[in-house]
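*Asks:* The amino acid sequence is not available; the structure is as follows:
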């Protein structure tokens, strides 16, 4: 099996064997920003300081990994903040503001000790997206079985209310943990975003989950794909994190898509996903044309700092 030149969990410097990643977290906060022209080394040192602070001081609540565009915009930085639940985010916020004596003044990707922190990034370039691992029952994918069998229902009682229980992305696959490629051990991650048409929002998620699991079961530990929902942004914008052991794995995935043998998973792309009572049709009717966008991320290597 090919091994990555560098993976994000090495940013932890062996401080913890237990950490959150894209397959084990219940929520991800993806922040991206463009470094300002000038002293990019100073900016990276401040970013490392910030990530180290969260991973060392708040490892019970979160893990953060840092990445850069592989082939996109030079000096564009990406943070993936992994949480067990969104309920942990306010706790991190409370720990951050006010200038903690032993670290950055904001423990949730805010200002670090660097006095020129606002000058490190291009104004207006910082954005955040909250991603929740998809679970059957979200956004039109509930079934009669879920309503009739509490053991498979995503809805659980919480006091007098009912709560949707989000599961980590690892629950999306039958792949064993030891073969899963995730944000910690991947050499590169391709983030794919696409918008589903509202009429076929349930079919879009069934299609995406099927394509993802076809990859997971066929790639034999070289790559893993998981589906996430955008929580507070565009409705029905779907996100896939395609984790690869190395950049060379991309050719193996292309080979999987190009197979024409009887067991090839490419049938997923040509079969009808829309029922005849809705007019029938393949996946091209499900997704908004031109909405798919890929970004390739490489873990930041601190050894040069």
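*Replies:* Received, thanks. Quick caveat: nothing in here was measured; it's all calculated off a predicted structure.

*Asks:* from here on, contacts and neighbour counts on C-alpha atoms
*Replies:* Noted.

*Asks:* can you pull out the strands in the chain?
*Replies:* With DSSP state E as the criterion, the chain has strands at 27-34, 62-69, 76-83, 127-133, 155-158, 161-164, 188-195, 223-230, 237-244, 293-299.

*Asks:* Dump those into CSV; add mean neighbour count and distance to residue 40 as well.
*Replies:* Shown next, in CSV, are the strands of the chain (neighbours: other C-alpha atoms under 10 Å; distance: least, C-alpha to C-alpha, whole Å):
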stretch, mean neighbour count, distance to residue 40
strand 27-34, 22, 10
strand 62-69, 25, 12
strand 76-83, 24, 11
strand 127-133, 19, 19
strand 155-158, 12, 47
strand 161-164, 11, 42
strand 188-195, 22, 22
strand 223-230, 25, 30
strand 237-244, 24, 27
strand 293-299, 19, 16
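
*Asks:* For residue 256, find the nearest of these.
*Replies:* When the strands of the chain are compared by C-alpha to C-alpha, strand 223-230 sits nearest residue 256, at 11.5 Å.

*Asks:* relative orientation of the closest one and strand 127-133 in degrees?
*Replies:* With axes from the mean of the first three to the mean of the last three C-alpha atoms, to 10 degrees as the basis, strand 223-230 and strand 127-133 are set at 110 degrees to each other.

*Asks:* Give me the contacts around strand 223-230.
*Replies:* For strand 223-230, contacts defined as C-alpha atoms under 8 Å, 6 or more residues apart in numbering pick out 23, 129-134, 169-170, 172, 180-182, 208-209, 212-213, 215-216, 236-245, 249.

*Asks:* and the comparison structure, right after this:
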């Protein structure tokens, strides 16, 4: 019997920069989630090209952006995912302009280069979603209940003035948790990354944010060091579709989360699932009235290992 199971590989191994200079789901203000399906027979080439492109991108954009690559663990075989972590929205604009000649957005190369990247993936399979870390009041969802849930790590007023113009202030997702930043698992430090999406009813969009943020922090406090849950909003896609990145140390952490869900302890997540989140004046209701039926999806991503 093996008393020393292998340690799960993390995406941090993909980059040469030290952890404190690697942007990830906890430290970035913008995360681009890009996915693509490898064309049959092109697996080795596609994975090799992914490694080369990621290394070149990270070296060229150190301190501004970090790209980490993943693959479906139990989903569609040959489905690759890239999480492109940006320091700010302004940097997103700069990076897309840099790669505009190639038509590949932030992963573009210099004009005139053709490395055959497009032929490695199925036509129409490349998708990209811009994700922003949630903070109270985003997209007009501020309520008194949200203010009561406010973390001391996250300022209450989300509006700031820059160059004489007001704008919504984006904050890294690490500010969502009361735990120390260095204790959080991220896209760079987790062995497995579960990506959960859920559509919520527009009528209860504010209550949904309070519910999910409460659930996330409940998991974080109960599974500290083993699992970290961070909430993101979809910027240019479907309104009120929430994204939760569930960072797990290894596959056993998933069973530990299952145990948390089954626990009757009042400090465990189950208490939040049976709690009334909708006020009596609006008819009352628990989480199942807030989330659209059959809309929740889980995808398990494993960091690409470059041998």
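*Replies:* Cool, got the structure. What you see is a predicted model; the values in this text were computed from it and never measured.

*Asks:* Tell me who's in contact with the one residue sitting closest to the centre of the first structure.
*Replies:* Taking C-alpha atoms, centre = their mean, the centroid of the first structure lies closest to residue 241, which sits 5.0 Å from it. Under the criterion of C-alpha under 8 Å, 6+ apart, the neighbours of residue 241 of the first structure are 189, 190, 191, 192, 225, 226, 227, 228.

*Asks:* and if you look at residue 42 of the second structure?
*Replies:* Taking C-alpha under 8 Å, 6+ apart, one finds 120, 121 in contact with residue 42 of the second structure.

*Asks:* quick one: what's aligned to it in the first structure?
*Replies:* The equivalent of residue 42 of the second structure in the first structure is residue 39 (alignment by TM-score structural alignment).

*Asks:* now residue 12 of the second structure
*Replies:* Under the alignment (TM-score structural alignment), residue 12 of the second structure pairs with residue 9 of the first structure.

*Asks:* So its match sits against residue 184, correct?
*Replies:* Yes: contact criterion C-alpha atoms under 8 Å: residue 9 of the first structure and residue 184 qualify, at 4.6 Å.

*Asks:* intersection of neighbour lists for those two?
*Replies:* With contacts taken as C-alpha under 8 Å, 6+ apart, residue 9 of the first structure and residue 184 have residue 65 as neighbours in common.

*Asks:* about what we covered before: now do the alignment partner in the second structure of the residue nearest to the centre of the first structure against residue 231 of the second structure, distance only.
*Replies:* Under the alignment by TM-score structural alignment, residue 241 of the first structure pairs with residue 245 in the second structure. Counting by C-alpha to C-alpha, to the nearest Å, the separation of residue 245 of the second structure from residue 231 of the second structure is 7 Å.

*Asks:* try residue 250 of the second structure
*Replies:* 20 Å.

*Asks:* Likewise for residue 77 of the second structure?
*Replies:* Applying C-alpha to C-alpha to residue 77 of the second structure and residue 231 of the second structure gives a distance of 26 Å.

*Asks:* neighbours around residue 232 of the first structure, how many?
*Replies:* A total of 10 residues lie near residue 232 of the first structure under the criterion other C-alpha atoms under 10 Å.

*Asks:* From what I see, it and residue 128 are in contact.
*Replies:* No: judged on C-alpha under 8 Å, residue 232 of the first structure makes no contact with residue 128 at a distance of 9.7 Å.

*Asks:* Ends of stretch 13-23 of the first structure, what's the gap?
*Replies:* First residue to last in stretch 13-23 of the first structure (C-alpha to C-alpha) measures 20 Å.

*Asks:* Please compute how far that stretch lies from its chain's middle.
*Replies:* Its chain's average C-alpha position is 15 Å from that of stretch 13-23 of the first structure, according to C-alpha atoms, centre = their mean, to the nearest Å.
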